[in-house]
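**Student:** structure, please.
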Amino acid sequence: MATRHLYVVRHGAADPFGRLTDVGERQSHLVADRLARLPVGAVWHSPLPRAVRSAEIIGGHLPEAHVREAAELVDHVPHVPDEIPPAWAGFFDGYDAAEAAAGARLADALIDRFARPAETEIHEVLVTHAYQVAWLVRQALDAPPARWLGLGCGNTALTAIDYYDGAAPAVLLYNDMGHLPADLRWTGFGPSVRP
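**Tutor:** A predicted model of the protein is given here:
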């Protein structure tokens, strides 16, 4: 087995209907410029329109990479804790056992497909959603399942994880927005202090 280099990107800023905004398009071009320096062979994306469009933009900057859908990257809640933290009670209100089980199956499929070494060394971009980025980071750090709740992710923020044969995964970057000017950071989170 060889090293799998995953570059996980949350989609660009989107409107309430899930389409990229002008800001989201700019963010996607900027992260694509950053990724263009790498030997990327594949860009995988969620089936949702905001991720599809972000992946199209990124793929346009990576002519050697194929761009394809991966159903495992769809936006979903990956884990519903048995004991809901009080601060998250409203978020989980209404989730039933069937929805929680479906989310867990998708989370397992995401890990099974991408969170492991590859047959040959490969550099892949995953264009997905904040919860899936958090779930991959949580898994790479071998943190308890409920810890995905504390991991936020900005639009087009870059997370890099390497998966080696016979060794624990290495989280090289998390939520890195160095490719974005200050006014494009944290889009989607409402008014807040921007780093």
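**Student:** C-alpha from now on. contacts and neighbour counts both.
**Tutor:** Noted.
**Student:** nearest residue to V67 other than its sequence neighbours?
**Tutor:** V43 (4.7 Å; CA to CA, 6 or more residues apart in numbering).
**Student:** mind listing what the one you found touches?
**Tutor:** 55, 58-59, 65-68, 124-127 (CA atoms under 8 Å, 6 or more residues apart in numbering).
**Student:** just the element for it, please.
**Tutor:** strand 42-45 (DSSP states H and E).
**Student:** could you pull out the buried residues of the top helix by length along the chain?
**Tutor:** As assigned by DSSP state H, the longest helix anywhere in the chain is helix 97-114. Judged by neighbour count using 16 or more other CA atoms under 10 Å, the buried positions of helix 97-114 are 99-100, 103-104, 106-107, 110-111, 114.
**Student:** you'd agree A51 is up against V125?
**Tutor:** No: with contact defined as CA atoms under 8 Å, A51 and V125 do not form a contacting pair (11.8 Å).
**Student:** looking at the two, which one has more neighbours?
**Tutor:** Shown here are A51 and V125; by other CA atoms under 10 Å, A51 has more neighbours (31 against 25).
**Student:** any idea how far that one lies from G90?
**Tutor:** A51 sits 26 Å away from G90, going by CA to CA, to the nearest Å.
**Student:** what do you get for L126?
**Tutor:** Distance of L126 to G90, computed by CA to CA: 29 Å.
**Student:** kindly report the same for V31.
**Tutor:** Counting by CA to CA, the gap from V31 to G90 is 33 Å.
**Student:** give me the more crowded residue out of these two.
**Tutor:** V31 (24 against 10).
**Student:** okay, and that one sits in which element?
**Tutor:** helix 22-35.
**Student:** go on, T159?
**Tutor:** Here T159 is assigned to strand 158-163, by DSSP H and E.
**Student:** report the buried residues of that strand.
**Tutor:** Quick answer for strand 158-163 (16+ other CA under 10 Å): 158-163.
**Student:** got these as a markdown table, with distance to V137 columns?
**Tutor:** As requested, the buried residues of strand 158-163 are arranged in a markdown table below (distance: CA to CA, whole Å):
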| residue | distance to V137 |
| --- | --- |
| L158 | 12 |
| T159 | 8 |
| A160 | 9 |
| I161 | 8 |
| D162 | 11 |
| Y163 | 12 |
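**Student:** here is a second sequence; please produce its structure as well for comparison:
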Amino acid sequence: MSSRSAAAKAAPRRSRRSFDRDQALAAALREFWTHGFDATSVASLTKAMGINPPSLYAAFGDKRQLFDEAVQLYVHTYGAPPPQGPDAYSAIAAMLRHLAADYADASHPPGCLIITGATNCTPGSQDVKDKLRAMREDTKASIAACIRTDIDAGRLPADIDADGLAAFYAAVIQGMNQQACDGAGRETLDRIVDAAMAAWPDAPDTSGAKSPSPPS
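**Tutor:** Okay, here's the model as predicted:
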């Protein structure tokens, strides 16, 4: 027998994975979405995923790396795209309607993982809080950019505070998340969207007409 053949026979055989990695990741996502990062234990993850701890570590690295993959799965599967539309009003309204439908969808946990995933995290999980906060800030920045486009195009007054208005709609999103987690359904969330969009600033007056003077 050649030395190469002997080495091949002596080499340990890698065990084949006995579970569906995608299904296991989807189960982990639901655990993190329901309980948050810190409150989700490795024991609860392995039970939900139907695997043992060594299999979790071999397939995903550790709990933190598994959470990162779960967040990416959430973004690609459930996350709302950046506001898009012919104008900022239409784009932001469409985004809020999408979130209202998603947050109240009974086929998965309520609300938004990006908002609730790091609630009550310990100091040791500060990096998780920072990651999700940065993602929320990106969403707020995309709303502000959409508003600035309308200001530049003359569809909104030049003195509109784009960052302040974007922060308002970001707060609406976070409020919708909490309402959904408290049991609010699609109809209630849609009414919140109606109220939020009723606060949209008026377009600038381009007629040149002066406002009437108040009565003396």
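**Student:** how alike are these chains, TM-score-wise?
**Tutor:** Comparison of the two superposed chains (TM-score structural alignment, normalised by the length of the first structure) gives a TM-score of 0.29, and 86 aligned residues with a CA RMSD of 5.1 Å.
**Student:** the strand holding V43 of the first structure: what's the following helix or strand?
**Tutor:** helix 49-60.
**Student:** three-state assignment of S142 of the second structure?
**Tutor:** Using DSSP: H, G, I helix; E, B strand; the rest coil, the structure places S142 of the second structure in helix.
**Student:** how near is it to L165 of the second structure?
**Tutor:** Note on S142 of the second structure: its distance to L165 of the second structure, by CA to CA, is 12 Å.
**Student:** could you do A27 of the second structure as well?
**Tutor:** Using CA to CA, we find A27 of the second structure at a distance of 37 Å from L165 of the second structure.
**Student:** again with Q179 of the second structure
**Tutor:** For Q179 of the second structure, the distance to L165 of the second structure - CA to CA - is 21 Å.
**Student:** try A26 of the second structure
**Tutor:** Counting by CA to CA, the gap from A26 of the second structure to L165 of the second structure is 35 Å.
**Student:** what ranges do the helices span in the second structure?
**Tutor:** Applying DSSP H to the second structure gives helices spanning 3-10, 21-35, 42-49, 53-60, 63-77, 88-103, 113-116, 126-152, 162-181, 186-198.
**Student:** quick one, which of these is packed in tightest?
**Tutor:** Of the helices of the second structure, the one with the most neighbours on average (mean count of other CA atoms under 10 Å) is helix 113-116, at a mean of 22.
**Student:** what count of nearby residues applies to V23 of the first structure?
**Tutor:** Burial of V23 of the first structure is recorded as 15 neighbouring residues (other CA under 10 Å).
**Student:** hang on, the earlier thing: which strands and helices sit next to the next helix or strand after the longest helix of the first structure?
**Tutor:** Where DSSP H and E defines the elements, the next helix or strand beyond helix 97-114 of the first structure is strand 122-128. Contact analysis of strand 122-128 of the first structure by 3 or more CA pairs under 8 Å, 6 or more residues apart in numbering; DSSP states H and E lists strand 4-10, strand 42-45, helix 49-60 as its packing neighbours.
**Student:** L172 of the first structure is nearest to which of those?
**Tutor:** Nearest to L172 of the first structure, of all these, is strand 4-10, at 9.7 Å by CA to CA.
**Student:** specify the angle between that closest one and strand 122-128 in degrees.
**Tutor:** 20 degrees (axes from the mean of the first three to the mean of the last three CA atoms, to 10 degrees).
**Student:** now do strand 4-10 of the first structure: which elements does it pack against?
**Tutor:** Short answer (3+ CA pairs under 8 Å, 6+ apart): strand 4-10 of the first structure packs on strand 122-128, helix 130-140, strand 158-163.
**Student:** what about 7 Å?
**Tutor:** strand 122-128, strand 158-163 (3 or more CA pairs under 7 Å, 6 or more residues apart in numbering; DSSP states H and E).
**Student:** could those go into TSV alongside distance to V23 of the first structure?
**Tutor:** Formatted as TSV, these follow (distance: least, CA to CA, whole Å):
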stretch	distance to V23 of the first structure
strand 122-128	17
strand 158-163	17
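**Student:** for those, which one sits closest to A134 of the first structure?
**Tutor:** Here strand 158-163 is closest among these (CA to CA), at 9.7 Å.
**Student:** adding distance to Y131 of the first structure, write the helices and strands packed on strand 122-128 of the first structure out as TSV.
**Tutor:** TSV is the format used below for those (distance: least, CA to CA, whole Å):
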stretch	distance to Y131 of the first structure
strand 4-10	9
strand 42-45	14
helix 49-60	13
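**Student:** quick check: A88 of the second structure vs V193 of the second structure, distance?
**Tutor:** Applying CA to CA to A88 of the second structure and V193 of the second structure gives a distance of 15 Å.
**Student:** now V75 of the second structure
**Tutor:** 22 Å.
**Student:** likewise for T34 of the second structure?
**Tutor:** When T34 of the second structure is compared with V193 of the second structure (using CA to CA), they lie 24 Å apart.
**Student:** out of everything not next to it in sequence, what's closest to A101 of the second structure?
**Tutor:** R186 (6.0 Å).
**Student:** doesn't V9 make contact with I161 of the first structure?
**Tutor:** No: counting by CA atoms under 7 Å, I161 of the first structure does not reach V9; the two are 11.3 Å apart.
**Student:** quick one: residues contacting A89 of the first structure.
**Tutor:** With contact set as CA atoms under 7 Å, 6 or more residues apart in numbering, A89 of the first structure has no partners.
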